[in-house]
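In: Need coordinates for the below:
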Amino acid sequence: MNNTNSPNTLTDPLNWTTAIFMTVNAIFGIACNAIIVYNFATSPKERTSFNLICAARAIANVVILGLGFLSLFVPLTIFGENLFPPVHHAIVITIINSLYTGLQNCGFLIAINRFVAMFFAFFYSKYFTPTVTFILTAAMFAFRFYRMGDDIIDNINKQCFSTYSSVYLTWFPTRDPRCVNKYEDVFDLTTLLLVGLVLINIATFVKIYLFYKSTEMDSKEIKKRIRKNRILFSQTIIQDLAYAIDMTFTFKLSALSMSRLWSFICGSMVWECVHSFDGLIMIMFNEKLTFLKKSFFDSSSPNSSVGPQGNPNALFSPRAPAPVV
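Out: Here you go, the predicted structure:
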């Protein structure tokens, strides 16, 4: 983008409004995700296989919000895109996009975690230990770091730089025909991943439903537990859908208008909200941190939080790997 055609960013109301929004949203998201990491690090009871994946997600969210939005997008929005050289834009954008892909992989790993726990409980307790989960998560992010470094070196050698525009208030891949657009198939790949996640989650939910139907409980208790799991299942699907919604705005809806406000909404606002929302959801449905326990989990009931085999909240935690952990 050519900065000579840019408005005076220091006096433009839209630039200041978007910069303030991104700053407040990033700080809120960093706080939410930092709470998840702190809770995992300081509470031995929270150090489960599932919570380890959540902590990894939270760390990636913090890096994306801090490095991408607070340290790059916000200052460029206020002071103009020439504040940093194009190579700096490209390096940061490559890092946060690679971590974004890693977060999608975490969602798939969580879905597999729950699926195996529900259908292959013996194998789950034997193989899905925190140590094994740590190795899998570390290997996944190690691959992302490798791809990240490879992309950065390749882009520098070819001078193919993605940049953030202080005019359109979002980032753009390079328009140079010599460079390969590595993002052109992202939407289709994300759609396929989402379909896989939905199918796995539906199978898990059906298993939970059939489990309660087969247990000897009065119909009122069965209905209450099924209702709770439906609520939690819906929350899980919403969290997985957030990434598809972001991709839809970024790669599809952004073409509907070239207004500055619309490009900001499609390219920056929705993307940032995904990572803040992700941290908030993990807090809302963490057994220790949630403020919805009374209304959603009926904590006042002595039996409402006990899942099969005496495991508290085994089937009621929205991301719980469940009945045997």
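In: going forward, measure contacts and count neighbours with C-alpha atoms only.
Out: Will do.
In: and Trp171, helix, strand or coil?
Out: Under DSSP: H, G, I helix; E, B strand; the rest coil, the three-state class of Trp171 is strand.
In: The nearest residue to it once chain neighbours are set aside: which element?
Out: Distances taken as C-alpha to C-alpha, 6 or more residues apart in numbering put Tyr164 closest to Trp171, at 3.9 Å, once the chain neighbours are dropped. For Tyr164, the element it lies in under DSSP states H and E is strand 163-165.
In: Surely the residue nearest to Trp171 and His89 touch.
Out: Yes - with contact defined as C-alpha atoms under 8 Å, Tyr164 and His89 form a contacting pair (6.6 Å).
In: wait, Val274 sits on Met247?
Out: No - between Val274 and Met247 there is no contact under C-alpha under 8 Å: 10.6 Å.
In: So for those two, which sits in the more crowded spot?
Out: Neighbours were counted for Val274 and for Met247 using other C-alpha atoms under 10 Å; Met247 has more, 22 against 19.
In: Name the residues of the host helix or strand of that one that are buried.
Out: Following DSSP H and E, one finds Met247 within helix 219-251. The neighbour-count check on helix 219-251 (16 or more other C-alpha atoms under 10 Å) flags 222, 225-226, 228-230, 232-233, 235-237, 239-251 as buried.
In: Let's see this one next, to set against the first:
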Amino acid sequence: MKSKKSIITAGINTLQAEAQAILGLINHINDDFAVIVERIIAGNGRVIVTGIGKSAIIAQKIVATFNSTGTPSSYMHASDAVHGDLGMIQKTDIVICISKSGNTPEIKVLAPLLKQCGALLVAMVGQLESELAKQADLILNTTVEKEACPNNLAPTTSTTAQLAMGDALAVSLLLAREFSAQDFARFHPGGSLGKKLYLKVSDLAERNAKPSIRSGASVKDVIIAISKNRLGAVVVVDDSKIMGIITDGDIRRMLEKYSDLADLTAKDIMNSKPKMIDKDTLAVTAFELIRQSNITQLLVTDANDYFGIVHLHDLLHEGLL
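Out: So this is what the prediction gives:
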């Protein structure tokens, strides 16, 4: 068993090697890179990304990133390609073939077949003299000095470089398409990332009750209204005008402050300066306001009129934490 110090050193050395490999890619962002982005933007087909082994796993991640950022893409395993999946490739497509060596048996068989399909062939490759590089129309150079593995065998630095080059390509495409946060939200409606970009306070407040009470209401009526609607608060309203809010905390403070409750009304115990938020505000903004103000609910307004209440639990339920 290695010492704790040697284990930590190995981890640090791995990260340093991979960081240096990524920085080395900067010198490989060249005219081919720019042309690939231009061809993808101008094309009418899909981007098909293929590879074998660990490169195949990187290909799947790149496809996922492309699709989520506005570049229609498909994954094709290099082995499956020669057993029928080549039929998915059209002349209008762009194929990115990923391989460290560019000379594995499967890639050497696949490369000329890809050329025969008539699609543009892009090689993401670590050896520029390889068979894949020779067959390719354009090259994404992911050459690394060595693997982080001490035996220089396990794909580590090389796959990190492939992943980083894929991200560089995806972000360049995103910017070229002027892909906005709203576009991103359209492709991520079910996840917390998408919700942060499209979910509004009104979407949550509409699901809740809309408790209200007059300013002259008794303490008993206030407590009943708070308990009945299970939001921990009731809004004090007179003639459609928001007067204030009474929360569970206000009730506790009232009991500490007053010994005689008989003549108290809602107006006496309400917070006349409640935290409010417009119904069209993003829910994630409401969460930040609740967190910063150390409260559990916000009064939601519509052009200064009472719209509803949004509770901390509503926001947590949506995964906005």
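In: Got a TM-score for the pair?
Out: TM-score for the superposed pair, counting by TM-score structural alignment, normalised by the length of structure 2: 0.22. Supporting figures: 129 aligned residues with a C-alpha RMSD of 7.0 Å.
In: and the residue nearest to Trp171 of structure 1, how many neighbours?
Out: 24.
In: can you give me the helices for structure 1?
Out: Counting by DSSP state H, the segments of structure 1 that form helices are 13-42, 49-63, 74-79, 86-119, 121-127, 130-158, 186-214, 219-251, 260-264, 270-284.
In: export those helices to JSON lines and tack on distance to Thr170 of structure 1?
Out: Output for the helices of structure 1, formatted as JSON lines (distance: least, C-alpha to C-alpha, whole Å):
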{"stretch": "helix 13-42", "distance to Thr170 of structure 1": "10"}
{"stretch": "helix 49-63", "distance to Thr170 of structure 1": "18"}
{"stretch": "helix 74-79", "distance to Thr170 of structure 1": "9"}
{"stretch": "helix 86-119", "distance to Thr170 of structure 1": "11"}
{"stretch": "helix 121-127", "distance to Thr170 of structure 1": "43"}
{"stretch": "helix 130-158", "distance to Thr170 of structure 1": "19"}
{"stretch": "helix 186-214", "distance to Thr170 of structure 1": "17"}
{"stretch": "helix 219-251", "distance to Thr170 of structure 1": "10"}
{"stretch": "helix 260-264", "distance to Thr170 of structure 1": "6"}
{"stretch": "helix 270-284", "distance to Thr170 of structure 1": "10"}
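In: I'd guessed Phe264 of structure 1 sits against Thr170; true?
Out: Yes - Phe264 of structure 1 lies in contact with Thr170 (C-alpha under 8 Å); the separation is 5.6 Å.
In: residues near Ala56 of structure 2, how many?
Out: Count around Ala56 of structure 2 with other C-alpha under 10 Å applied: 22.
In: List the contacts of it.
Out: By C-alpha atoms under 8 Å, 6 or more residues apart in numbering, the residues touching Ala56 of structure 2 are Thr50, His77, Ala78, Ile98.
In: Now it: which helix or strand?
Out: Assigned by DSSP H and E, Ala56 of structure 2 belongs to helix 54-68.
In: ok so, going back, in terms of packing, which of Phe264 and Thr170 of structure 1 has more residues around it?
Out: Taking neighbours as other C-alpha under 10 Å, Phe264 of structure 1 and Thr170 compare with Phe264 leading, 25 against 22.
In: what about that one, distance to Thr236 of structure 1?
Out: 27 Å (C-alpha to C-alpha, to the nearest Å).
In: circling back to that earlier point, right, and the helix or strand after the helix holding Ala56 of structure 2?
Out: strand 73-77.
In: Contacts made by that following strand with the rest, please.
Out: Under C-alpha under 8 Å, 6+ apart, the answer for strand 73-77 of structure 2 is 46-52, 56, 59-60, 63-64, 66-67, 85.
In: Pick out the one among these with the largest number of neighbours.
Out: Thr50 (29 neighbours).
In: That one contacts Ile98, doesn't it?
Out: Yes - counting by C-alpha under 8 Å, Ile98 is a contact partner of Thr50 of structure 2 at 6.1 Å.
In: which neighbours do those two share?
Out: Counting by C-alpha under 8 Å, 6+ apart, the contacts common to Thr50 of structure 2 and Ile98 are Ala56, Ala59.
In: and the residue nearest to Val63 of structure 2 when sequence neighbours are not counted, how many neighbours?
Out: Nearest residue to Val63 of structure 2, sequence neighbours excluded (C-alpha to C-alpha, 6+ apart): Ser73, at 5.6 Å. Residues near Ser73 of structure 2, counting by other C-alpha under 10 Å, number 21.
In: roughly how far apart are Ser73 of structure 2 and Ile94 of structure 2?
Out: 9 Å.
In: can you give me the helices in the stretch 51-200 of structure 2?
Out: Ranges of helices within the stretch 51-200 of structure 2 are 54-68, 78-81, 105-116, 131-135, 157-176, 181-187, 192-198, based on DSSP state H, counting those that start in this stretch.
In: Out of those helices, the one nearest Val125 of structure 2 is which?
Out: Ranking the helices of the stretch 51-200 of structure 2 by proximity to Val125 of structure 2 (C-alpha to C-alpha) places helix 131-135 first, at 6.9 Å.
In: list the buried ones in the closest one?
Out: Judged by neighbour count (16+ other C-alpha under 10 Å), helix 131-135 of structure 2 contains these buried residues: Glu131, Leu132, Ala133, Gln135.
In: now swap in stretch 99-109 of structure 1 and tell me
Out: Buried, per 16+ other C-alpha under 10 Å, within stretch 99-109 of structure 1: Leu99, Tyr100, Gly102, Leu103, Gln104, Asn105, Cys106, Gly107, Phe108, Leu109.
In: which residues does the residue lying closest to the fifth one once chain neighbours are set aside contact?
Out: Spelled out, it's Gln104 of structure 1. Spatially, and ignoring its direct neighbours in sequence, Gln104 of structure 1 is nearest to Tyr243 (7.5 Å; C-alpha to C-alpha, 6+ apart). By C-alpha under 8 Å, 6+ apart, the contact list for Tyr243 of structure 1 reads Gln104, Thr190, Val274.
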